[in-house]
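K.L.:
Generate a structure from the sequence data that follows.
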Amino acid sequence: MTTATAAITMIPISMSSREIAELTGKDHRNVTRDIEKMLTDIGEGVLKFEQTYTNSQNGQSYREFLLPKDLTITLVAGYRSDLRLKIVRRWIELEAVPPQPSLSDRQRKAISILRVAEDEAAAFIRKRVNDAVLVMQGHEDLVAVPTPSGKVTPKQMREAVGLFRSLQYVNKLSGMDKNNALLSANRQVKETTGIDLLKNSGATHLLANETDHALTPTAIGKRLGDYGAQRINGALAHLGYQEKKSVGKTDAWVPTAKGEPHSVMEDTGKKHGNGTPIRQLKWKASIVPILEKEMKQDLETV
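P.N.:
Alright, predicted model coming up:
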C-alpha cells in the first residue's frame, strides 16, 4: 500500500435505523428505542451512533442511528427469522459495493461554498433574464437598472456574460441571425446591468460591418435595375419567400420557411405599442441572383 493510498480515509459501511425500520416493517420510533436499549446494555454511548436527518416532506429534522454490521446483527438477533434474513441480505449488498473515500471537513466546506455560489449565480441569471423580458415588454418601471460606478469588477463581468449568453440564445430562437442576436443581447444586458460588453471588447464596429450585408427591398431593387420596394416585396411574396402577418396592431412581412435561409430579422431598437420589439425583415445578398434568375420577367408584371 502506497503512502498516497494509505492517506485516503474510507467511509465505513453502516446501516441506518430508518433502513432497518423499512426492511423489517417496524415503526422507526420503535427501532430507535430498541437501539438505545441495546447500546445501554452493551455499554456503548448513544451519541456515538446518533445523527439527524431532514424530512423532505416537512423540512423538519429528526434523529436516527447509524450502526456498523456487528451492532446491526446484535440488534436484530431477537427479531423473527425472516426479518433477520432481510437485514443479512442487505448487508451482503452493502459489502459488495466498493467503499467510498470520505471527505475532510475542509473539503466538505469547499463543496458547500461552491454549491451556494452556483445557486446564487443561477438566481442572478434568472432575475436578469426576467428583467430583460420586462424591458422588452415595455415595463422598464418595474426594473431597477444598476449603473456600475467606476471599474467593473470581475464578478459583475461574469454575471453580465452569463446573462448575455442566455439572451443571445433566446434571440436566436426568435429568428435573429447571429450578429443581430449578439447586438440585441448586448443592448439588453446594458439596459439591465449597465455594462456594454461589446464596447468593452471593441467588437461593436466589426459586428456593425457584418450586418451591413443585409439588404432592404429598396437596395435589392436598385441591384436588379431600379425597381421600387413595393415591387420587390410583391415579387418575394409571389415567389413564396415572404408573407404578411399581423404583428401587434400592424401587418408586417415575415419570411416563409423557403425564405428563412436568405432572410435576416433585425432588431430595430424600437418597440410596438404593447412593448414588444420591432423587427425588420431584410435579405442576404444570396436572394439577388435568385430573383434575377427566376423572376426577372415577373418583376415587370407584379
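
K.L.:
C-alpha from now on. contacts and neighbour counts both.
P.N.:
OK.

K.L.:
Tell me the helix or strand right after the longest helix along the chain.
P.N.:
Secondary structure assigned by DSSP state H gives helix 105-136 as the longest helix of the chain. Downstream of helix 105-136, the next assigned helix or strand under DSSP states H and E is helix 154-173.

K.L.:
In that next one, which residues are buried?
P.N.:
159-168, 171-172 (16 or more other Cα atoms under 10 Å).

K.L.:
tell me which of those residues is nearest to Ile278?
P.N.:
For those, the minimum distance to Ile278 (Cα to Cα) is 13.1 Å, reached by Asn171.

K.L.:
Now for the nearest residue to that closest one once chain neighbours are set aside: which residues touch it?
P.N.:
Using Cα to Cα, 6 or more residues apart in numbering and skipping the chain neighbours, the partner closest in space to Asn171 is Ala181 (5.2 Å). Applying Cα atoms under 8 Å, 6 or more residues apart in numbering to Ala181 gives the contacts 168-169, 171-172.

K.L.:
In three-state terms, label Ala181 for me.
P.N.:
Following DSSP: H, G, I helix; E, B strand; the rest coil, Ala181 is assigned to helix.

K.L.:
now it: how far from Thr54?
P.N.:
Ala181 is 45 Å from Thr54, where distance means Cα to Cα, to the nearest Å.

K.L.:
can you check Ala252 too?
P.N.:
Per Cα to Cα, Ala252 is found 57 Å from Thr54.

K.L.:
So Asp34 sits against Thr74, correct?
P.N.:
No: Asp34 is beyond contact range of Thr74, at 10.8 Å (criterion: Cα atoms under 8 Å).

K.L.:
returning to what we had before: which of Ala252 and Thr54 has more neighbours?
P.N.:
Ala252 (16 against 11; other Cα atoms under 10 Å).

K.L.:
How about the secondary structure of the more buried one?
P.N.:
Under three-state DSSP, the three-state class of Ala252 is strand.

K.L.:
close enough to count as contact, it and Met265?
P.N.:
No: when contacts are counted by Cα under 8 Å, Ala252 is not listed as touching Met265 (11.6 Å).

K.L.:
Dump the contacts of Ala181 to TSV, plus distance to Phe65.
P.N.:
Shown next, in TSV, are the contacts of Ala181 (distance: Cα to Cα, whole Å):
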residue	distance to Phe65
Gln168	51
Tyr169	49
Asn171	53
Lys172	54
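
K.L.:
how about the helices of the stretch 201-302 of the chain, start to end?
P.N.:
Here the stretch 201-302 of the chain has its helices, by DSSP state H, counting those that start in this stretch, at 204-211, 217-224, 229-239, 287-294, 296-299.

K.L.:
any chance of these in TSV, with mean neighbour count and distance to Ala185 too?
P.N.:
Listed next are the helices of the stretch 201-302 of the chain as TSV, based on neighbours: other Cα atoms under 10 Å; distance: least, Cα to Cα, whole Å:
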stretch	mean neighbour count	distance to Ala185
helix 204-211	13	12
helix 217-224	18	26
helix 229-239	18	29
helix 287-294	14	27
helix 296-299	15	38
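
K.L.:
this one as well, want them side by side:
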Amino acid sequence: MNQLTAPVLTMSSREIAELTGKEHKNVCRVIRDLISDHILDAQLEPLKFEYRGQLFDYYELSKRDSFVVVARLSPEFTAHIVDRWQELEQKLNPVFNLPQDLPSALRALADTYEQLQQAQFEREIAVKTKAHISDKKTAIAMTTASKDVQENQRLKDQIGQSKKNATLLAVERLTSNTYTWQPLNKWCEAHGIKPQKVHDERYGKINTYPFQAWMDVYSVNLSALFGAH
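P.N.:
Here you go, the predicted structure:
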C-alpha cells in the first residue's frame, strides 16, 4: 500500500502582511533582506500573483521562516502568527489519522485538501476585499473633493471673482487700483456680450466682466489674479 504523506503547510507573505497590518511590499523587502543575510532559506524564490492586470512578487514561507520574518518585522504580532499556525495545523490534523483502507483514506484526504483550499480561497478574498475597500474609499474621497472644488468655482463665478469673470470691486480689492466700468462695457458691446449681473450687498446688482475684456482693456489677467485665491 502506498504511504500517504501530509501536505506541506506554508504561510504567504500576503497573509503575514494582513495579520500584521503592514504593507505587503515592506514584508517582501524584509524577506529579501533575510535571504541575503542567509537567515532564511537561500533558495527561496518569489512567486507571482496578478492584481489589476499586473504581476507582483510574493513568498510562501515555512513555519520557522514566518516566525523569523515577524520577529524582524513586528515582534508584537508574533502571537497572531502562532494562533494562525495553530489554526492551520488543526485543519491538517485529520491527515495524520487517516482510515486504514485506501478508499476511505483517499476520501478523508480529499475532504481535508478541500478544506485547506477553501481556507486559502477565503484568505485571498479577504485580502482582495480589503484592497478594494481601500481603493473605493480613496475614489469616494477624490470624487467628493472634486465636487467641492467645482462647487467652490461655481460660487466664485456667481459673486464675480474668478478666473472667468470679475467685478470692478473684486479686481480693485486685489490690485489696489481704480478702474472705470465704461471701457469694459464698450468692449462687451463691441463683442456682442452682455455683462452678467451678480449680487452685491451694498449695491444690489452689479456687472461682472469676462476674462478677455479685462485683458484687452486693462491688461489684467484674471487667471493670475485669482489663481491663488
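
K.L.:
Now compute the TM-score of the two chains, please.
P.N.:
The TM-score (TM-score structural alignment, normalised by the length of the second structure) is 0.37; 97 aligned residues with a Cα RMSD of 2.7 Å.

K.L.:
how about a markdown table for the helices of the stretch 201-302 of the first structure, with distance to Leu134 of the first structure added?
P.N.:
Output for the helices of the stretch 201-302 of the first structure, formatted as a markdown table (distance: least, Cα to Cα, whole Å):
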| stretch | distance to Leu134 of the first structure |
| --- | --- |
| helix 204-211 | 25 |
| helix 217-224 | 32 |
| helix 229-239 | 33 |
| helix 287-294 | 36 |
| helix 296-299 | 43 |
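
K.L.:
For Arg126 of the first structure, which of the ones you listed is the nearest?
P.N.:
Using Cα to Cα, the helices of the stretch 201-302 of the first structure put helix 204-211 closest to Arg126 of the first structure, at 26.2 Å.

K.L.:
Which elements pack onto that closest one?
P.N.:
Identification of packing neighbours for helix 204-211 of the first structure by 3 or more Cα pairs under 8 Å, 6 or more residues apart in numbering; DSSP states H and E yields helix 178-193.

K.L.:
Quick check: buried residues in the helix it packs on?
P.N.:
Quick answer for helix 178-193 of the first structure (16+ other Cα under 10 Å): 179-193.

K.L.:
Where is the longest helix in the second structure?
P.N.:
Longest helix in the second structure, counting residues (DSSP H): helix 102-158.

K.L.:
need the next SSE after that helix, C-terminal direction.
P.N.:
Past helix 102-158 of the second structure, the next helix or strand by DSSP H and E is strand 165-166.

K.L.:
Check which element follows that next one along the chain.
P.N.:
helix 168-175.

K.L.:
List the buried residues in that following helix.
P.N.:
Using 16+ other Cα under 10 Å as the test for burial, helix 168-175 of the second structure gives 168-171.

K.L.:
so what's Ser13 of the second structure up against?
P.N.:
Contact analysis of Ser13 of the second structure by Cα under 8 Å, 6+ apart lists 24, 27-28, 58-61.

K.L.:
Between helix 102-158 and the longest strand along the second structure, find me the angle.
P.N.:
When the second structure is parsed with DSSP state E, its longest strand is strand 204-210. Orientation check (axes from the mean of the first three to the mean of the last three Cα atoms, to 10 degrees): strand 204-210 of the second structure against helix 102-158 gives 110 degrees.

K.L.:
now strand 204-210 of the second structure and helix 168-175, what's the angle there?
P.N.:
Strand 204-210 of the second structure runs at 60 degrees relative to helix 168-175, counting by the same axes, to 10 degrees.

K.L.:
counting contacts, what elements does strand 204-210 of the second structure pack onto?
P.N.:
Secondary-structure packing of strand 204-210 of the second structure (3+ Cα pairs under 8 Å, 6+ apart): strand 165-166, strand 196-200.

K.L.:
what's next to the first one, contact-wise?
P.N.:
In this structure, residues lying in contact with strand 165-166 of the second structure by Cα under 8 Å, 6+ apart are 157, 160, 208-211, 222.

K.L.:
So which of those residues is the closest to Thr175 of the second structure?
P.N.:
So of the contacts of strand 165-166 of the second structure, ranked by how close each gets to Thr175 of the second structure (Cα to Cα), first place is Leu222, at 10.9 Å.

K.L.:
quick one: contacts for the residue most central in space within the second structure?
P.N.:
In the second structure, the centroid-proximal residue (Cα atoms, centre = their mean) is Asp135; its distance is 4.3 Å. Applying Cα under 8 Å, 6+ apart to Asp135 of the second structure gives no contacts.

K.L.:
Give me the distance between it and Ala141 of the second structure.
P.N.:
Asp135 of the second structure sits at a distance of 10 Å from Ala141 of the second structure (criterion: Cα to Cα).

K.L.:
what does Tyr51 of the second structure give?
P.N.:
Tyr51 of the second structure is 22 Å from Ala141 of the second structure, by Cα to Cα.

K.L.:
likewise Met11 of the second structure?
P.N.:
Taking Cα to Cα, one finds Met11 of the second structure at 34 Å from Ala141 of the second structure.

K.L.:
ok, those two, which is more surrounded?
P.N.:
Set Met11 of the second structure next to Ala141 and count neighbours by other Cα under 10 Å: Met11 wins out with 19 against 12.

K.L.:
Surely the more buried one is in contact with Lys63?
P.N.:
Yes: assessed by Cα under 8 Å, Met11 of the second structure is found in contact with Lys63 at 7.2 Å.

K.L.:
Just confirm Cys92 of the first structure is within a strand.
P.N.:
In this structure residue 92 of the first structure is Ile, not Cys. No: assignment of Ile92 of the first structure by three-state DSSP gives helix, placing it outside any strand.

K.L.:
residue contacts, it?
P.N.:
With Cα under 8 Å, 6+ apart, Ile92 of the first structure has no contacts at all.

K.L.:
Check the gap between it and Leu85 of the first structure for me.
P.N.:
Separation of Ile92 of the first structure from Leu85 of the first structure (Cα to Cα): 11 Å.

K.L.:
Quick check: which element contains Leu92 of the second structure?
P.N.:
Using DSSP H and E, Leu92 of the second structure maps to helix 78-92.

K.L.:
got the buried residues for that helix?
P.N.:
Neighbour counts using 16+ other Cα under 10 Å place 78, 81, 84-85, 88, 92 of helix 78-92 of the second structure among the buried residues.

K.L.:
neighbouring contacts of that helix?
P.N.:
With contact meaning Cα under 8 Å, 6+ apart, helix 78-92 of the second structure is reached by 6, 9, 16, 19-20, 63, 66-67, 70-71, 112, 115-116.

K.L.:
now the angle between helix 102-158 and that helix, please.
P.N.:
Computed by the same axes, to 10 degrees, the angle separating helix 78-92 of the second structure from helix 102-158 equals 140 degrees.
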